[in-house]
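Engineer: Predicted structure and sequence below. I'll ask about it afterward.
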Amino acid sequence: MNLAFSDEQNELRRTVRDFLDKNSPETEVRRLMETSEGYDPDVWHQLAAELGIAGLALPEEYGGAGCGFVELGIVLEEAGRALLCAPLLSTVVLAASTLLELGDAGACADYLPGIADGTTLATLALTESTGRWDDPHAITCAASPSPSAGSGSGSGGWTVSGRKSFVPDGQTAALLLVVARTDAGLSVFAVAADAPGVRREPRATLDQTRRQADLTFTAAPARLIGTDGAAWPALERVLDLAAIAVATEQVGAASRVLDMAVDYAKTRVQFGRPIGAFQAIKHKLADLHLAVESARSAAYHGLWAAAESPLELPAAASLAKACCGDAFVTAATENIQVHGGIGFTWEHPAHLYLKRAHSSRQLFGNAAQHRQRLAQVLLAELPA
């Protein structure tokens, strides 16, 4: 296992950071938080079409760059650092990975080129009222054959009915990959967001930088993706990739708030000295540095497993999500404490990171759930 980045990967990081420093400053994040879309289409077009970020990890045959999850992880880390408001996680990680993992060549040829060039926004609609990502038994949304639904990429002889909750970017995605139950088991269906029988409701969230929606389907025309009833093993891998993606975002954001705290401790003077000179602040920041760097190692190990070691992916994903989620929440909380009174104000960016920390810790399973899963995975590997 090699966790060192190549010169090309370091250059990718520099390019993405420069772009986000220019196009996703705090003022722009706050502006987008108040818009109905929650992102800037022009910035997304530049990221996808000009920088090639949307297709970075997609195969060249579908218009991608043919890179791997490590390169995508670099982008995600920088996006977390900048609190980027964009459909990066929903479209590039969830939707694109679902299409690839299901192995439906026709669906990949139809949908992935649009994702790669940024013209298609997509998401995965999996969770329902329980909010659980890891429980296939909680899925009640149903699909049934309907020959009268017609044929083609928009309606492939099926209809979907039911309700999905907590769908990332569900209010703006044009392509909805809906997990529904058929007589054969769990399957994934492509549903056009503007199809008849689809209703979308934006969901009020703590973290306004990442939008969610509730979706209602009433006999909506749908296209089966992959094999009927055989979707869950592929979805489990997609969720592992998504957990690693969020963990990498969390590391980028945690590193940013640590930098904010250190910079403030150097400049804020109290009793004639910078507050960073006081032992209590030194110890606090040293502990934060250790937590963030430990989380970074877990996230990078997860990226390596996603790219190179499928057998280690479940354990690596749960380790990364648990470690990075806790580190980000701790860093965001202590950042406010270091800043004192100003850290509690709306005008200061500290609360933006704190909200992202708490919301992302719940996304794709919280730390306790992933620690329990990690223990189960490791116990299963022990000799009898």
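Structural biologist: Looks like it came in fine.
Engineer: contacts and neighbour counts: CA atoms only from here.
Structural biologist: OK.
Engineer: Next, residue 167: secondary structure please.
Structural biologist: Secondary structure, DSSP: H, G, I helix; E, B strand; the rest coil: residue 167 is strand.
Engineer: What's the separation between it and residue 95?
Structural biologist: Residue 167 is 12 Å from residue 95, where distance means C-alpha to C-alpha, to the nearest Å.
Engineer: list the residues that contact both of the two?
Structural biologist: Common contacts of residue 167 and residue 95, defined by C-alpha atoms under 8 Å, 6 or more residues apart in numbering, comprise 123-124.
Engineer: residues making contact with the helix or strand containing residue 144?
Structural biologist: Secondary structure from DSSP states H and E places residue 144 in strand 142-145. The set of residues external to strand 142-145 that reach it, using C-alpha under 8 Å, 6+ apart, is 157-162, 180-182.
Engineer: of all those, which two lie farthest apart?
Structural biologist: Farthest pair in those (C-alpha to C-alpha) is 157 and 162. Separation: 17.3 Å.
Engineer: Give me the buried subset of the contacts of strand 142-145.
Structural biologist: Those of the contacts of strand 142-145 that meet the buried threshold are 157-162, 180-182, by 16 or more other C-alpha atoms under 10 Å.
Engineer: try it against this one:
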Amino acid sequence: MSVTEHLLYTEDESELRSGVRNLLTERVPLAGLLARIETNEPYDPKLWRVLTEQIGAAGLAIDDAHGGSGASWRETAVVMEELGRAVAPTPFLGSAVLATAALRTVRAGALLADLAGGRRSATLALSFASVPGVLVPYPVRADGDVLTGTVTSVVDAGTADVLVVPADTADGPVLYAVDAGQHAVDRRPVVSLDLTRPLTDLVLTGAIGTVLARGEQAEAAVATALATGAALLASEQLGVAEYCLESTVAYMKTRHQFGRPVGSFQGPKHRLAALWVSIAQARAVARHAAACVAADDPDTAVAVALAQAHCSEIAVRAAEECVQLHGGIGFTWEHHPHLYLKRAKADALAFGTPDRHRAILARLVDLPA
């Protein structure tokens, strides 16, 4: 069966969704989330422990020989959807997606086991704006096992125990595992647009790394991680858009104007109906991208570019409609719409902007300039 023949959610995926959604509903109330982003601890360590130790979400894409569940990126994408719906403050993208994808490629069994069991978290030490399929010099230089350089705007690096660092050497690219707690690793928080997902600048001044892979294998690990991250980010964007639509519909059923629910007026109904159609399309695109990376499909690059070109803009539009159709309350700090708008805008810049992916897509399918 090809990846396009079965994109519906399986029974196992639906059960996983239900469990994660129930957990997030209980553990990530919007009022509590608003309070948390005003502290110095934006991530919720208790939520992360439950996700990893009880639900096993961090090990979904890791085989059972290394403590994972032996599922696939499709199941991981379902978790990403739910995390997007809740704008949940967890390092799931960096650890369970980016770092895991890279470590799977190089078969780093011990590290994978630690990530699957929640004993450690990790992330890929590249800028969050890195574009899949676009080769650029790595910002870190290595001499033997000593790493030096600055990597800006790294996702989930502030809480990571391990950094998966690609570096240039005299003999070509090398992928390292770096203990994030050593003194030669300086983590500098960045003022991020999305306060529920902080970014960090990494400054390595002679940090010691352990070699994971060299040459083509190292490059393949980085390429796989970025492609997987971009594909599964589309599922998060889908979750953001779905919640924005649902919460707006619910609000417009209760908000009255001129003696009638606001949702009964023709203008808002048409806007929401058009948004529903766009989200249905985004779901198909995101599911296809997740299925392609899960199956290592030859069309993965096309699916990823299409997913980011499409889902980024749909998530932003859904969040903008959420803010506007909530009326005056939608513009306040105390209400939730701004959290979703910031997540949607930040995600649209991650792994390349939509126009960048449209250009990549045109090249991949041989469209004339």
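Structural biologist: It's in. Predicted model only: the values in this text are computed from it and were never measured.
Engineer: And the strand holding residue 144 of structure 1, how far out from the chain middle?
Structural biologist: How far strand 142-145 of structure 1 lies from its chain's middle: 28 Å, per C-alpha atoms, centre = their mean, to the nearest Å.
Engineer: How about the contacts made by the spatially most central residue of structure 1?
Structural biologist: Residue closest to the mean C-alpha point of structure 1, counted by C-alpha atoms, centre = their mean, is residue 89 at 3.7 Å. For residue 89 of structure 1, the contact set (C-alpha under 8 Å, 6+ apart) comprises 242, 245.
Engineer: What's the local residue count around the equivalent of residue 353 of structure 2 over in structure 1?
Structural biologist: Correspondence of residue 353 of structure 2 to structure 1, assessed by TM-score structural alignment: residue 366. For residue 366 of structure 1, the neighbour count with other C-alpha atoms under 10 Å is 19.
Engineer: Does residue 366 of structure 1 touch residue 323 like I think?
Structural biologist: No. The pair residue 366 of structure 1 and residue 323 fails to qualify as a contact (C-alpha atoms under 8 Å) at a distance of 10.2 Å.
Engineer: Which stretches in the stretch 251-369 of structure 2 count as helices?
Structural biologist: 266-295, 300-325, 337-349, 354-364 (DSSP state H, counting those that start in this stretch).
Engineer: in the shortest one, what counts as buried?
Structural biologist: Spelled out, it's helix 354-364 of structure 2. By 16+ other C-alpha under 10 Å, the buried positions in helix 354-364 of structure 2 come out as 354, 357-358, 360-361.
Engineer: Show me what residue 335 of structure 2 aligns to in structure 1.
Structural biologist: Under the alignment (TM-score structural alignment), residue 335 of structure 2 pairs with residue 348 in structure 1.
Engineer: What is the burial count for the nearest residue to that match once chain neighbours are set aside?
Structural biologist: Leaving out its chain neighbours, the residue that sits closest to residue 348 of structure 1 by C-alpha to C-alpha, 6 or more residues apart in numbering is residue 342, at 6.8 Å. A count of nearby residues for residue 342 of structure 1, using other C-alpha under 10 Å, gives 14.
Engineer: And the strands in structure 2?
Structural biologist: Ranges of strands in structure 2, per DSSP state E, are 122-124, 140-143, 146-155, 162-169, 172-179, 185-190, 199-214, 256-257, 260-261.
Engineer: Mind putting those into JSON lines with distance to residue 271 of structure 2?
Structural biologist: Shown next, in JSON lines, are these (distance: least, C-alpha to C-alpha, whole Å):
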{"stretch": "strand 122-124", "distance to residue 271 of structure 2": "39"}
{"stretch": "strand 140-143", "distance to residue 271 of structure 2": "47"}
{"stretch": "strand 146-155", "distance to residue 271 of structure 2": "34"}
{"stretch": "strand 162-169", "distance to residue 271 of structure 2": "44"}
{"stretch": "strand 172-179", "distance to residue 271 of structure 2": "48"}
{"stretch": "strand 185-190", "distance to residue 271 of structure 2": "36"}
{"stretch": "strand 199-214", "distance to residue 271 of structure 2": "34"}
{"stretch": "strand 256-257", "distance to residue 271 of structure 2": "18"}
{"stretch": "strand 260-261", "distance to residue 271 of structure 2": "15"}
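Engineer: looking at those, which is buried most?
Structural biologist: Stretch with highest mean neighbour count among the strands of structure 2: strand 122-124 (a mean of 30; mean count of other C-alpha atoms under 10 Å).
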